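[1] below is the structure, and that's it, no one-letter string:
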């Protein structure tokens, strides 16, 4: 009987060591990453591939390598409008630039549309229609829903020799309101004073960075964004670059959709936020603007035909939720 009492503490000690030994495990664990994705064409002449971390290293294990890799397109390769649509959907409509982006983030987006003389009234009308339709695919959605889910606000400006603000961020609480307001705007020809429009965006629309006192409907905690749509060289390239840099310096993320071949690649790259290949989208003509819309619409229709009714792509890259705006 005594011997059993003597052995009991030893047995308990062994059991404890076996059960909790993992707490002091110093085994080296290397990083584990997925295979590289297929190459995706982005920007003007870049291709991108990505991978994700499946297991983080510990105890001195081999560190993870980069999750993104870019290189210049091979000689002779170009980017089609359909491929630009894929990049536009990934990096602008869905904003899946990283896997750590907050899916609850709200966006206050200012669209600035070029209406200079090189465009013309007919093309301007087509551009408005394409833009108005494309904004319907921004996710989660424009305007709040009855459940209080994250939502976006959109403001709209045009510019030529001067600029005009058409509506503030909180003027329209639904996609239908934003769409109809864009469609009713009329064309005003002139030169290309891009820097004046960007300066007004910074000083007035984004309140010089003091978002809490904005009179334009900004929400202090939202993501602040600009989408510049233009087809030509600005009146002053240096002033435009300076205006874009100042806009970014107050916390505004700048995207650009360059249409036509009159815009220098290096100039556009100086206007947008970093990395440029995720913020620049280039098309050969305004006809290709409609191709972007058609391509995105086809993709969403495929989703609608699967297990998702009226799909809306959420910020979260692993989740598809919600419904299309009306």
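    On my side now, so go ahead. Quick caveat: nothing in here was measured; it's all calculated off a predicted structure. Numbering: from 1, shown residues only.
[2] rest of the way, CA atoms for contacts and neighbours
    Fine.
[3] contacts for the one helix or strand residue 6 maps to?
    Using DSSP states H and E, residue 6 sits within helix 2-20. For helix 2-20, there are no surrounding residues in contact (C-alpha atoms under 8 Å, 6 or more residues apart in numbering).
[4] show me where this protein has its helices.
    If you assign secondary structure with DSSP state H, the helices in the chain sit at 2-20, 81-88, 121-134, 175-183, 194-200, 237-249, 265-271, 287-304.
[5] could you give the angle of the third one to helix 175-183?
    Put simply, helix 121-134 runs at 170 degrees to helix 175-183, going by axes from the mean of the first three to the mean of the last three C-alpha atoms, to 10 degrees.
[6] what are the buried residues along helix 121-134?
    For helix 121-134, burial by neighbour count (16 or more other C-alpha atoms under 10 Å) applies to 121, 123-134.
[7] who touches the closest residue to residue 206 other than its chain neighbours in this structure?
    Counting by C-alpha to C-alpha, 6 or more residues apart in numbering, the nearest residue to residue 206 once its immediate chain neighbours are dropped is residue 214, at 6.9 Å. If you count contacts by C-alpha under 8 Å, 6+ apart, residue 214 has them with 205, 206, 207.
[8] tally of neighbours for residue 292?
    One way to gauge burial is a neighbour count; for residue 292, by other C-alpha atoms under 10 Å, it gives 24.
[9] that one touches residue 87, doesn't it?
    No. Using C-alpha atoms under 8 Å, residue 292 makes no contact with residue 87, being 10.0 Å away.
[10] got another, please set it beside the one above:
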């Protein structure tokens, strides 16, 4: 009888402690607390700057919700070639993005994954033969600089390429070139087919044909899917680019290097890159800027820390 009475007393004490408003349990609203805004970034893409702030204390118990944590503002100042190279190194060459995966025990975790990178090159008539050669040089250099090796291993990056004008031409699939030297050589072998700019058709081909297991693309748990398009203008034929790009963005991250496109031409290309736009869209005013861009890209890529694949981000 005494033991039952003791257990009852302990139960009542525990209930008191866990009751809202009790001494050891607080239910008061807690408002979100954030840092001050960071400084505005250097100009990016066609001319936009951004700033950020971080959460110091999250909202609890119905307190005031956190305000916006980032702002992107368009400006009229186009980034310099050097600024574009630095940003490209930080946003594209780097591999600090994480993917969620489920371990064998059913526990969700995060890890760094290699890339399945599809390169798309605009081959339309507005790009001269010499400019086309510069485009291929830019893509070949990017392949050499991105974090991680290219190869058949599950920890290696894989690269594929297509080019387009009136039609879409498949150059090589993910399972055709497993060494960086092979990939670079195959990029330089890409021929030019002048014509109109059917960008929507290229996006549909990328999604339906190239980003498939039979082309060597791996499951989502094994790689990050990236698409990088180099283009100089509007789409003017074929499938509607906005519809095609929205479908493509559901299965891949879409980046763009726009060359020779001006402020008033920015809206279409902004619409088909992934969000946030400032980290997926890069622009140069002229094809003649490519050598300077590549020099800066090599320099700033030396400062990029490549996280080991399948390791946890710091």
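    Good, I have the coordinates. Worth saying up front: this structure is predicted, and the values here are computed from it rather than measured.
[11] ok, back up a step: quick one: the residue nearest to residue 206 of the first structure from residue 24 of the first structure, how far?
    Counting by C-alpha to C-alpha, to the nearest Å, the gap between residue 214 of the first structure and residue 24 of the first structure amounts to 54 Å.
[12] against residue 82 of the second structure, how distant is the closest residue to residue 253 of the second structure other than its chain neighbours?
    Computed as C-alpha to C-alpha, 6+ apart, the closest residue to residue 253 of the second structure that is not its neighbour in sequence is residue 226, at 4.8 Å. Using C-alpha to C-alpha, one gets 24 Å for the distance from residue 226 of the second structure to residue 82 of the second structure.
[13] and if you look at residue 260 of the second structure?
    Where residue 82 of the second structure is concerned, residue 260 of the second structure sits at a distance of 16 Å (C-alpha to C-alpha).
[14] same deal with residue 290 of the second structure?
    Counting by C-alpha to C-alpha, the separation of residue 290 of the second structure from residue 82 of the second structure is 11 Å.
[15] same question, residue 187 of the second structure
    Counting by C-alpha to C-alpha, the gap from residue 187 of the second structure to residue 82 of the second structure is 25 Å.
[16] neighbour count winner among the two?
    Neighbour count, other C-alpha under 10 Å: between residue 187 of the second structure and residue 82, residue 187 has more, with 25 against 17.
[17] map that one onto the first structure.
    Counting by TM-score structural alignment, residue 187 of the second structure lines up with residue 182 in the first structure.
[18] quick check, its match in contact with residue 134.
    No. Using C-alpha under 8 Å as the test, residue 182 of the first structure is too far from residue 134 to be in contact (11.8 Å).
[19] dump the residue contacts of residue 87 of the second structure.
    Shown here is residue 87 of the second structure, whose contacts under the criterion C-alpha under 8 Å, 6+ apart are 44, 279.
[20] ok, now residue 254 of the second structure?
    Contacts here follow C-alpha under 8 Å, 6+ apart; on that basis residue 254 of the second structure touches 226, 227, 228, 229, 248, 272, 273, 274, 280.
[21] who touches the second one in this structure?
    Same thing as residue 227 of the second structure. With contacts defined as C-alpha under 8 Å, 6+ apart, residue 227 of the second structure is in contact with 117, 118, 119, 120, 252, 253, 254, 255.
[22] ok, the fourth one next?
    Contacts of residue 229 of the second structure were listed using C-alpha under 8 Å, 6+ apart, and they are 119, 120, 121, 122, 254, 255, 256, 257.
[23] what's the answer for residue 293 of the first structure, then?
    In this structure, residue 293 of the first structure makes contact with 85, 130, 133, 134, judged by C-alpha under 8 Å, 6+ apart.
[24] thought the first one was touching residue 290?
    In other words, residue 85 of the first structure. No. Contact status for residue 85 of the first structure versus residue 290: not in contact, 10.0 Å apart, counting by C-alpha under 8 Å.
[25] what residue of the first structure takes the place of residue 160 of the second structure?
    Under the pairing rule here (TM-score structural alignment), the equivalent of residue 160 of the second structure within the first structure is residue 155.
[26] please apply the same query to residue 170 of the second structure.
    Alignment note (TM-score structural alignment): residue 170 of the second structure maps to residue 165 of the first structure.
[27] give me the neighbour count for the nearest residue to its match once chain neighbours are set aside.
    Distance criterion C-alpha to C-alpha, 6+ apart; nearest residue to residue 165 of the first structure, sequence neighbours excluded, is residue 157 at 4.5 Å. Residue 157 of the first structure is flanked by 22 other residues according to other C-alpha under 10 Å.
[28] residue 157 of the first structure and residue 109 touch, don't they?
    No. Checked against C-alpha under 8 Å, the pair residue 157 of the first structure and residue 109 is beyond contact range at 11.1 Å.
[29] if we can go back for a sec, preserved in the second structure, out of the contacts of residue 293 of the first structure?
    Mapping these onto the second structure (both residues aligned by TM-score structural alignment, their matches' C-alpha atoms under 8 Å) leaves 85, 130, 133 still in contact.
[30] and which of those residues is nearest residue 30 of the first structure?
    Of all these, residue 85 has the smallest distance to residue 30 of the first structure: 37.2 Å, by C-alpha to C-alpha.
[31] number of nearby residues for the closest one?
    23.
[32] nearest residue to it in space, please, no chain neighbours.
    For residue 85 of the first structure, ignoring the flanking residues on the chain, the nearest one in space by C-alpha to C-alpha, 6+ apart is residue 292 at 4.7 Å.
[33] dump the residue contacts of that neighbour.
    Taking C-alpha under 8 Å, 6+ apart as the definition of contact, the neighbours of residue 292 of the first structure are 81, 82, 84, 85.
[34] specify which member of these is nearest to residue 60 of the first structure.
    Distance ranking of these against residue 60 of the first structure, using C-alpha to C-alpha, places residue 84 first at 41.3 Å.
[35] what about the strands in the stretch 1-150 of the first structure?
    Along the stretch 1-150 of the first structure, the stretches classed as strands by DSSP state E, counting those that start in this stretch are 32-33, 40-42, 46-50, 53-55, 68-72, 107-114.
[36] which one of those lies closest to residue 189 of the first structure?
    When the strands of the stretch 1-150 of the first structure are compared for distance to residue 189 of the first structure using C-alpha to C-alpha, the nearest one is strand 107-114, at 9.5 Å.
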